[in-house]
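Chemist: Next one to model:
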Amino acid sequence: MLSTFRMIAFLSFLLTGYAVSSADSNTDIKVGVAEVDITPPVGFPMAGYYHERLAEGTIDPLKAKAVVFREGETAAALVVCDLIGIATDLSKEIRRIAAEKTGIPAQNIVVAATHSHTAPDYMKELYLYLGKESQETLRKQYIEKLIHGPVAAVEQANENAQPAVLATGSATQETPVAFNRRFVMRDGSVKTWQSLKNPEVLRAAGPIDTEIGLLAIRDPESGTNRGVISNFALHLDTVGGMKWSADYPYFIERSLRDAFGPDVVSIFGTGCCGDINHANPASPVRNKVDFIGNSLGTSITDQLPKLPPLQNTTLTVGSQVVQLPLQDASPAEVARSIKILEIAHNGGKVDFFEHVTAYKKMILDQIRHKKPHANTIEHITWGLSRSLAGTGETLPVDVTVITMGNEVGIVCLPGEVFVELGLAIKQASPFKTTIIVELSNTVETIYIPHRAAYAGGSYEVTNSNVQPGSGEMLVEAALKLLREAATKNKAD
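Modeler: Model (predicted):
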């Protein structure tokens, strides 16, 4: 007997006319989904800000959620973690181990973050762990969990991969929950986090993206949803406090499970939202996390039964390493940064933008120089990296594209990418549905603005490690890979 949840979903599926059997649709592709808990313990450092905060409890669990696609000899995996970002050190370790255990090539495995600010600040602990240096037992044990949790999710998804019907399309988020947070001022400058009541504000400096990209993974016999990949461009910083939380994607998960049963795996990939957040500049009241997540969840659950199945599920995976030009960190800049960080650490007042600049200069110092001007670990926690230390003038990042047939493409980009760059990829993509997942494999870029944004300045530009034009390089690489996949799939 089907559960009540499954029966409702199945009847809805039949009524829309999209129930299919394996004879009606291409089920050569096999898909597996899985999730693993990666919630840190109480007392582990929390991410999101420029001072140490130790967690006091849990609101809702943090998870690593994986999907594995297999068709013939081709395989790909995407594992999305409830983390603020994916350090290159972490992605390399997860991909290496997962590849050994599953046989999926490491370059075909993507590790992405949702960007929750109520998630762990783990980079110093990971740095110490990989260097086999001493640290607190609680912190060392969590790093082991943080590495092996996502690996286990990929393993489980790979093991339970089975024939599936894929349905794709998009929903439109009509209830306003996302707003461009950069504003053009009357003096020609650009400022972040403004109110429209400020008479110096002229207009928003950019657009938003109201599309929710969707990919449903359905059982070919019953038509029930085993997993749902959803994608929306909205910054995750809506909870606050000192307890672990996955932020609004948790409420998307609840909405999907209420509608389609408790076993459906909800995999949310954050879209290009480097300049997008939840603060409505026309209102002093901010939308709360449950309102945002439930509103997005409703948009998704209303649209899912209407999605048509893919007739062609030919799987292709392509990746390209892009060398993004880094900003510099001179000896004088590093020396000044150390002084600013020492003042802030001792409770003194420092200008916010100077604090941000000082922190990023310390990150750049260790990445650019084989002999850094400072002993970085004495001054920062976030941004420490073993695999990137001494890299030089450019930062190597992966752009990965996973496509199915001629209908859907999943684009995975590093860093916090401006919405304009994501929209440019979608506009030029040869695939009807293009899902863009930022914060994939590498977070050390920090923000990735479009070229024009550097002229305007403000927070996101200040907090970027890469030079102008880097965002456009990612767009070019993504479109090249999408076009190659479309050509190959058309030929097949």
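Chemist: only C-alpha atoms for contact and neighbour calcs from this point on.
Modeler: OK.
Chemist: could you point out which element follows whichever strand or helix holds residue 420?
Modeler: Here residue 420 sits within helix 419-428, counting by DSSP states H and E. Counting by DSSP H and E, the next helix or strand C-terminal to helix 419-428 is strand 433-437.
Chemist: can you give me how far the helix or strand following that next one is from the chain middle?
Modeler: Past strand 433-437, further along toward the C-terminus, the next helix or strand under DSSP H and E is strand 447-448. Chain-centre distance of strand 447-448: 13 Å, with Cα atoms, centre = their mean, to the nearest Å.
Chemist: Which parts of the stretch 151-300 of the chain are helices?
Modeler: All helices of the stretch 151-300 of the chain, identified by DSSP state H, counting those that start in this stretch, fall at 249-260, 289-303.
Chemist: Mean neighbour count and distance to residue 473 for these - can I get that in TSV?
Modeler: Compiled in TSV, the helices of the stretch 151-300 of the chain are given as follows (neighbours: other Cα atoms under 10 Å; distance: least, Cα to Cα, whole Å):
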stretch	mean neighbour count	distance to residue 473
helix 249-260	21	29
helix 289-303	19	31
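Chemist: let's see this one next to it:
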Amino acid sequence: MVTRKVKDLPRRLQLAGVALAFSVCANAPAAEDELLAGAYVQDVTGSFDSLIINGGFTEKRRGKMNPGDLNARCFVLRSGKTTIAIAVVDSCMIPRTVCDRAKTLASKATGIPPENILICATHTHSAPSTMDYCLGTMADPRYTLFLPPKIAEGIKQAHARLEPARVGWSQVSAPDCTHCRRWITRPDKMQSDPFGKQTVRAMMHPGYQSPNYVGPSGPVDDELSVLSIQTLKGEPLGV
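Modeler: Down below sits the predicted model:
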């Protein structure tokens, strides 16, 4: 199994929206309140010459990518007897079968229970497909077999780097960063569905100030959550 050298890895990892998961460790009893954290960036690009790519609504392929183009950013946190792991993977969508395989391998390597492991995707539209019928594409069979061991390796490496740490988080309103992309169509401008019937009452990304839409389909959650993990010396492990 090929992994990146430690000296080549950046210490800064990016992760947002996981404060609730980390609170499992942060809220442990006072007698067991020492927090340990480890982080690792695992290359999940592979050296394939051609792969099916997700997210184009029609099946397409791309050629060989460069090492480091796709990563799994992995965290492991421990407080007392509780250990959790989180892997944020550069992928469009990851099916349960692939996640479960990665969790099983990671659990065998680290002892972390599979139910304490969270795996999520960044939803990039430039990564190989691991999920059938995902936005118009089928899974690439070679990459689907390749990815789970790589995710597990990243969690294993993060687990091996556990050290005393501190964590903090906050939420701010960021209305300029989030907008509703799904707009309601005027009744007289409804569009046709794949069966040729005019049933489409909403559309993503309407034209700027298009007269064919009456407004956004709902309110926007503009909360931006920021979480920071540092060593006890204040060195960043992840933001």
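Chemist: Need the helices of the stretch 151-300 of the first structure in TSV (columns: distance to residue 93 of the first structure).
Modeler: Listed next are those as TSV, based on distance: least, Cα to Cα, whole Å:
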stretch	distance to residue 93 of the first structure
helix 249-260	25
helix 289-303	31
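Chemist: nearest to residue 489 of the first structure, of the ones you listed?
Modeler: helix 289-303 (26.9 Å; Cα to Cα).
Chemist: what stretch of the second structure does that closest one fall on?
Modeler: Aligned using TM-score structural alignment, helix 289-303 of the first structure spans no residues in the second structure.
Chemist: ok, residue 205 of the second structure to residue 213 of the second structure distance?
Modeler: Distance, residue 205 of the second structure to residue 213 of the second structure, by Cα to Cα, to the nearest Å: 11 Å.
Chemist: Looking at the two, which is more packed in?
Modeler: Taking neighbours as other Cα atoms under 10 Å, residue 205 of the second structure and residue 213 compare with residue 213 leading, 19 against 10.
Chemist: What's that one aligned with over in the first structure?
Modeler: Under the alignment by TM-score structural alignment, residue 213 of the second structure pairs with residue 201 in the first structure.
Chemist: nearest spatial neighbour of its match, skipping sequence neighbours?
Modeler: residue 185 (4.7 Å; Cα to Cα, 6 or more residues apart in numbering).
Chemist: right, and residue 107 of the second structure touches residue 118 too?
Modeler: No: Residue 107 of the second structure is beyond contact range of residue 118, at 11.9 Å (criterion: Cα atoms under 8 Å).
Chemist: Compare neighbour counts for those two and give me the winner.
Modeler: Counted by other Cα under 10 Å, residue 107 of the second structure and residue 118 do not tie: residue 107 has more neighbours, with 20 against 17.
Chemist: helix or strand for the corresponding residue of the first structure for the more buried one, which one?
Modeler: Residue pairing (TM-score structural alignment): residue 107 of the second structure is matched to residue 99 of the first structure. According to DSSP H and E, residue 99 of the first structure maps onto helix 88-102.
Chemist: mean offset of the following helix or strand past that helix relative to the second structure (after superposition)
Modeler: Later in the chain than helix 88-102 of the first structure, the nearest helix or strand by DSSP H and E is strand 109-113. Its aligned residues in the second structure lie a mean 0.8 Å from strand 109-113 of the first structure after superposition (mean Cα distance after the TM-score superposition for the first structure).
Chemist: So which bit of the second structure is strand 109-113 of the first structure matched to?
Modeler: Under TM-score structural alignment, the match for strand 109-113 of the first structure is residues 117-121.
Chemist: Against residue 323 of the first structure, how distant is residue 168 of the first structure?
Modeler: 32 Å.
Chemist: hmm, back to that, chain center to the helix holding residue 99 of the first structure: distance?
Modeler: On Cα atoms, centre = their mean, the centre of helix 88-102 of the first structure falls 17 Å from that of its chain.
Chemist: list the buried ones in it?
Modeler: Buried residues in helix 88-102 of the first structure, counting neighbours by 16 or more other Cα atoms under 10 Å, are found at 88-99, 102.
Chemist: Can you redo those residues as a markdown table, where the extra columns are distance to residue 130 of the first structure?
Modeler: Output for the buried residues of helix 88-102 of the first structure, formatted as a markdown table (distance: Cα to Cα, whole Å):
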| residue | distance to residue 130 of the first structure |
| --- | --- |
| 88 | 12 |
| 89 | 8 |
| 90 | 10 |
| 91 | 13 |
| 92 | 11 |
| 93 | 9 |
| 94 | 12 |
| 95 | 15 |
| 96 | 14 |
| 97 | 14 |
| 98 | 17 |
| 99 | 19 |
| 102 | 23 |
